[in-house]
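Asker: the following block contains a protein sequence and its predicted model.
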Amino acid sequence: MESYSIENKLWEKNYKNIACIDEVGRGCLYGDVVAAAVILPPYTYIEGVKDSKKISENKRRFFYDIIYKKAIAIGIGRISSRVIDDINIKQATKRAMILAVENLENSRGQKITPDYLLIDAETLHTAYPQESFVRGEDLVHGIAAASIVAKVHRDTLCKEWSLKDGRYALDKNKGYGTKEHREAILKYGPTDNHRFSFLKKILK
């Protein structure tokens, strides 16, 4: 990603607090879906930031720290497995994204209100003006930054979950349906934090 042309057009229209939003964990068998909203200062470009899936874990952590230092505000939204089972993953993803926007805070813990939303793949029921982009991490610099924040945040949760219960190797598979994870579910059964609506084929 070599430009921020989409954000640039909005900055030129005097939008200052453009919240860029992405999620991680949509396809996992275990744990929360996590969304991040990131507001970067106008005309801020962080060289090397791109879709979190396209960079290494070490680079994600490196850029995560830089994003937190540079951002005007960051917000995180989490929706649990039980809610995912109740309302489906698409609606849970949208709810996590809205929570991320509602939780936007600066480094001093002050609430920050966005004036425009740039969202990966979803349209949100909110009063804020917004645009949605398929593969937004490849098109919008701020969405790529949000993808990194969401990924590092959720990976940290996976490590914490794995420390509490190491049977499912969540620190390695991050809750996704790897062969090892599926075999552990069959051997030990699912936990309360597994998404039962995702396990029907495994447990049939």
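Answerer: Received the coordinates, thanks.
Asker: use CA for all of it now, contacts and neighbours both
Answerer: Fine.
Asker: and the nearest residue to P129 once chain neighbours are set aside, what does it touch?
Answerer: Spatially, and ignoring its direct neighbours in sequence, P129 is nearest to Y116 (5.2 Å; CA to CA, 6 or more residues apart in numbering). When contacts are counted by CA atoms under 8 Å, 6 or more residues apart in numbering, Y116 touches 15, 17-19, 128-130.
Asker: counting neighbours, what do you get for the residue nearest to E122 when sequence neighbours are not counted?
Answerer: Counting by CA to CA, 6+ apart, E122 lies nearest to S132, which is 5.8 Å off, once chain neighbours are set aside. Using other CA atoms under 10 Å, S132 has 16 neighbouring residues.
Asker: how about the strands of this structure, start to end?
Answerer: Counting by DSSP state E, the chain has strands at residues 18-24, 33-39, 73-79, 116-120, 130-133.
Asker: list the buried residues for stretch 34-52?
Answerer: 34-40, 42, 45-46, 49-52 (16 or more other CA atoms under 10 Å).
Asker: how about stretch 74-89?
Answerer: Buried-residue list, stretch 74-89, by 16+ other CA under 10 Å: 74-82, 84, 89.
Asker: let's bring in a second model and compare:
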Amino acid sequence: MNFEFEQAAYAKGYQAVCGIDEVGRGPLIGPVCAAAVILNPEDEIKGLNDSKKLTEKKREILFDIIMERALAVGIGFASSEEIDEINILQATFLAMKRACESLPQKADFALVDGNKFPSQLGIQGEAIVKGDGKSPSIAAASIIAKVSRDRLMVELDREYPQYGFAAHKGYPTAAHYRALDEFGEIEGYRKTFLRKYYAKRKSTE
């Protein structure tokens, strides 16, 4: 992975190119989290990759390195309530907008993981399919977003250990469904995500 996409944007005259990625579109509970990262092309960070392809330990190590060496890092969330209100895709774009806006150094071009570029960002950019495996900036953003959201779920686990949030991070696993059946909903569950599950459970009763 090299700075091909970033360098192409800088060659066009842009001054600050950020990579943006999100995590948490699939879980039943908790926010979706996005991160925006501006890297220094002259300061390569070894080991950057799609956060899903890295171990938790490696992500934690790279998180600290990125926070220390990136030119700027921004993190944004969209809550479960916002997900229920505007749908997960729009909530994802909202989290990306918040991440971009929270950058201490304003970006003027964004490389976004996926096949849709969110116009809400208010800056120029492009969407790159599987960008977290092609662009160091997007890969860095995927790591920041993943670790940030995972840490929130670990905090929730301390408050509600019976749900196993530290293990499954809110994703719809068999263990998570068992806990949900036994203990019921708590604040933070995505109502729209649970409707299909409840309907399916009712049909099998």
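Answerer: The structure has been received and is ready for your questions. Model, not experiment: these values are computed from the prediction.
Asker: related to what we said a few turns ago, from T126 of structure 1, how far out is the residue nearest to E122 of structure 1?
Answerer: As judged by CA to CA, to the nearest Å, S132 of structure 1 and T126 of structure 1 stand 13 Å apart.
Asker: residue range for the helix of greatest length in structure 1 in structure 2?
Answerer: Counting residues, the longest helix in structure 1 under DSSP state H turns out to be helix 141-164. Aligned using TM-score structural alignment, helix 141-164 of structure 1 spans residues 136-159 in structure 2.
Asker: average offset of that stretch relative to structure 1?
Answerer: Average distance, stretch 136-159 of structure 2 versus aligned residues of structure 1 after superposition (mean CA distance after the TM-score superposition for structure 1): 0.5 Å.
Asker: tell me the buried residues in that stretch?
Answerer: 136-150, 153-154, 156-157.
Asker: same deal with stretch 128-143 of structure 1?
Answerer: Quick answer for stretch 128-143 of structure 1 (16+ other CA under 10 Å): 130, 132-133, 136-137, 139-143.
Asker: quick one: contacts of it?
Answerer: Counting by CA under 8 Å, 6+ apart, 1, 3-7, 19-22, 38-40, 45, 49-51, 114-123, 144-145, 147 sit against stretch 128-143 of structure 1.
Asker: how about a cut-off of 7 Å?
Answerer: The contact list for stretch 128-143 of structure 1 (CA atoms under 7 Å, 6 or more residues apart in numbering) reads 1, 4, 6, 20-22, 38, 50-51, 115-123, 144, 147.
Asker: list only buried entries from the residues you listed.
Answerer: For the contacts of stretch 128-143 of structure 1, buried by 16+ other CA under 10 Å: 1, 20-22, 38, 50-51, 116-122, 144, 147.
Asker: closest to A184 of structure 1 out of those?
Answerer: Checking these against A184 of structure 1 by CA to CA gives S147 as the nearest, at 28.5 Å.
Asker: and that closest one, how far from V38 of structure 1?
Answerer: 9 Å.
Asker: please apply the same query to L104 of structure 1.
Answerer: Separation of L104 of structure 1 from V38 of structure 1 (CA to CA): 8 Å.
Asker: if I look at those two, which residues touch both of them?
Answerer: Common contact partners of L104 of structure 1 and V38 (CA under 7 Å, 6+ apart): 73-75.
Asker: with distance to G177 of structure 1 added, can I get the residues you listed in a markdown table?
Answerer: As requested, the shared contacts of L104 and V38 of structure 1 are exported to a markdown table (distance: CA to CA, whole Å):
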| residue | distance to G177 of structure 1 |
| --- | --- |
| A73 | 33 |
| I74 | 29 |
| G75 | 28 |
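Asker: which of these lies closest to S56 of structure 1?
Answerer: Nearest member of the shared contacts of L104 and V38 of structure 1 to S56 of structure 1, counting by CA to CA, is I74, at 21.9 Å.
Asker: so that closest one sits against I39, correct?
Answerer: Yes: I74 of structure 1 is within contact range of I39, at 6.4 Å (criterion: CA atoms under 7 Å).
Asker: ok, R135 of structure 1 to V49 of structure 1 distance?
Answerer: Distance from R135 of structure 1 to V49 of structure 1, by CA to CA: 15 Å.
Asker: re the thing from before, out of the buried residues of stretch 128-143 of structure 1, who's nearest R167 of structure 1?
Answerer: E137 (32.9 Å).
Asker: and stretch 175-183 of structure 2, how far from structure 1 on average?
Answerer: Per aligned residue, stretch 175-183 of structure 2 averages 0.8 Å (mean CA distance after the TM-score superposition for structure 1).
Asker: list of residues touching that stretch?
Answerer: Contacts of stretch 175-183 of structure 2 (CA under 7 Å, 6+ apart): 162-164.
Asker: taking those residues, please make a ChimeraX selection of just the buried ones.
Answerer: In ChimeraX syntax, the buried subset of the contacts of stretch 175-183 of structure 2 is picked out as below (16+ other CA under 10 Å):
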select :163,164
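Asker: which single one of the contacts of stretch 175-183 of structure 2 is nearest to Y197 of structure 2?
Answerer: Once CA to CA is applied, the member of the contacts of stretch 175-183 of structure 2 that ends up nearest Y197 of structure 2 is Y163, at 16.6 Å.
Asker: where do the helices sit along structure 2?
Answerer: Under DSSP H, structure 2 gives helices at 4-11, 56-69, 80-86, 88-101, 136-159, 165-168, 174-183, 191-204.
Asker: noted, bye for now.
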